[in-house]
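Colleague: Next one to model:
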Amino acid sequence: MDFSKGAATIEQGFKGQKWTILGEPYVPLHKTPSALLMHAEFGPDSFVPAHLHETQDETLHILEGEMQFEMEGETIVAGAGTSVMLPMGIPHALFNRSGKTARALVFVSPTGKMYDYMAAIDGLTDPAEVVRLGAEHEIRFV
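Modeller: Sure thing, here's the model as predicted:
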């Protein structure tokens, strides 16, 4: 499916498409073979465990709130208006320790299997199943 044409809003996503993964909402906005753009919300105390993308780069642009990223032994704190690059092959973890909801745009390039992975884990509440399916979609949890 190619979402490269047309407009999408955070409220409606592209053609009404939305995902909920481990209780957190993700909304795909645009997708082409070379890029995927999503909106994500991270509730207080939410996190994405350490993982790496074997074939794609990921960038998060913080729209609201504050996120912490752990990568290569460093902690990066990013607030609204900040973009954080998470290069392929480098393990990284994301945390919302701010006590408030954080919102971000997530850009993945090339799309690789990320879109299919997000669709596959939609509605899952078991972290072990999310990790297991990652291995099938070029995402390795470490």
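
Colleague: okay, CA-based contacts and neighbour counts for the rest of this
Modeller: Fine.

Colleague: Name all residues that make contact with A7.
Modeller: Residues near A7 by CA atoms under 8 Å, 6 or more residues apart in numbering: F14.

Colleague: compare with the first, here's sequence two:
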Amino acid sequence: MDADQITLGPLPEGITLAGEGMNSKVWNVLGHTYYMKSSSESSFAFETVDPPGTGVPPHVHTTQDEHIYVLEGVFTLYLDGQWETAGPGDTVRMPMGLPHAYYNRSEDFCRALFWVSPAGRLAELFDQLHNLEDPEEVVRRSALRDVDFLPAGSVAGA
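Modeller: Coordinates of the predicted model:
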């Protein structure tokens, strides 16, 4: 394990400042910026900054419930066969096993707070994906850490 990788344990007390990641942890994942906000065995939270035209294709977290609290912008979401939108102040709930995706199809940046419970291996996955530019390798590494992407083209409109 690299020295900068996340070690999960009890929730540490303290404040993660605006515009920063906990322990200065920030990831670049295929054009998205993820700021770690909180990490423990029971939950993992990160803030995203999503440029126009970006998104995360349909996938499933096999061992985690996931939530999104939208801070700025509007996300187009795929939730188990339905297309929805969520804007500032909306909370999106995605139980484990639910196929989902999110996209910023607007001309403005989107910003949101995401969290998963339990934390699982998501922070470890982000360490592995940081600055990786090959989408096929992203899919391969994700599957090794309990995030399974659906086959390309399996969801209309994705």
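
Colleague: Could you get me the TM-score between them?
Modeller: Remark: TM-score between the superposed chains equals 0.96 [TM-score structural alignment, normalised by the length of the first structure]; 142 aligned residues with a CA RMSD of 1.1 Å.

Colleague: okay but L22 of the first structure is in contact with G123, surely?
Modeller: Yes. If you go by CA atoms under 8 Å, L22 of the first structure and G123 touch, sitting 7.1 Å apart.

Colleague: residue in the first structure matching M22 of the second structure?
Modeller: Across the two structures, M22 of the second structure finds its equivalent in F14 of the first structure, going by TM-score structural alignment.

Colleague: quick one: buried residues of stretch 104-120 of the second structure?
Modeller: Taking 16 or more other CA atoms under 10 Å as the neighbour-count basis, stretch 104-120 of the second structure is seen to contain the buried residues 104-105, 109-120.

Colleague: Report the contact partners of the residue nearest the centre of the second structure.
Modeller: The centre of the second structure sits closest to F114, judged by CA atoms, centre = their mean, with a distance of 6.2 Å. With CA under 8 Å, 6+ apart as the criterion, the residues that contact F114 of the second structure are A45, F46, E47, T48, E66, H67, I68, Y69.

Colleague: Over to L22 of the first structure?
Modeller: Listed by CA under 8 Å, 6+ apart, the contact partners of L22 of the first structure are G123, L124, T125, D126, P127.

Colleague: ok so, going back, inside strands: which ones of the contacts of F114 of the second structure?
Modeller: For the contacts of F114 of the second structure, the ones inside strands are A45, F46, E47, T48, E66, H67, I68, Y69, with DSSP state E as the criterion.

Colleague: now, which of those residues sits nearest V139 of the second structure?
Modeller: Taking CA to CA as the measure, V139 of the second structure sits nearest to E66 out of those, at 18.3 Å.

Colleague: you'd agree that closest one is up against P118?
Modeller: No. Taking CA under 8 Å as the definition, E66 of the second structure is not a contact partner of P118, at 9.1 Å.

Colleague: Tell me how far the aligned partner of P118 of the second structure in the first structure lies from T32 of the first structure.
Modeller: Under the alignment defined by TM-score structural alignment, P118 of the second structure is paired with P110 of the first structure. Computed as CA to CA, to the nearest Å, the P110 of the first structure to T32 of the first structure distance reads 8 Å.

Colleague: which stretches of the first structure form strands?
Modeller: With DSSP E applied, the first structure shows strands at 19-21, 24-32, 35-42, 47-53, 57-64, 66-71, 74-79, 83-86, 92-95, 102-109, 139-141, listed in chain order.

Colleague: so who does G134 of the first structure touch?
Modeller: Applying CA under 8 Å, 6+ apart, one finds that G134 of the first structure lies in contact with Y117, R140, F141.
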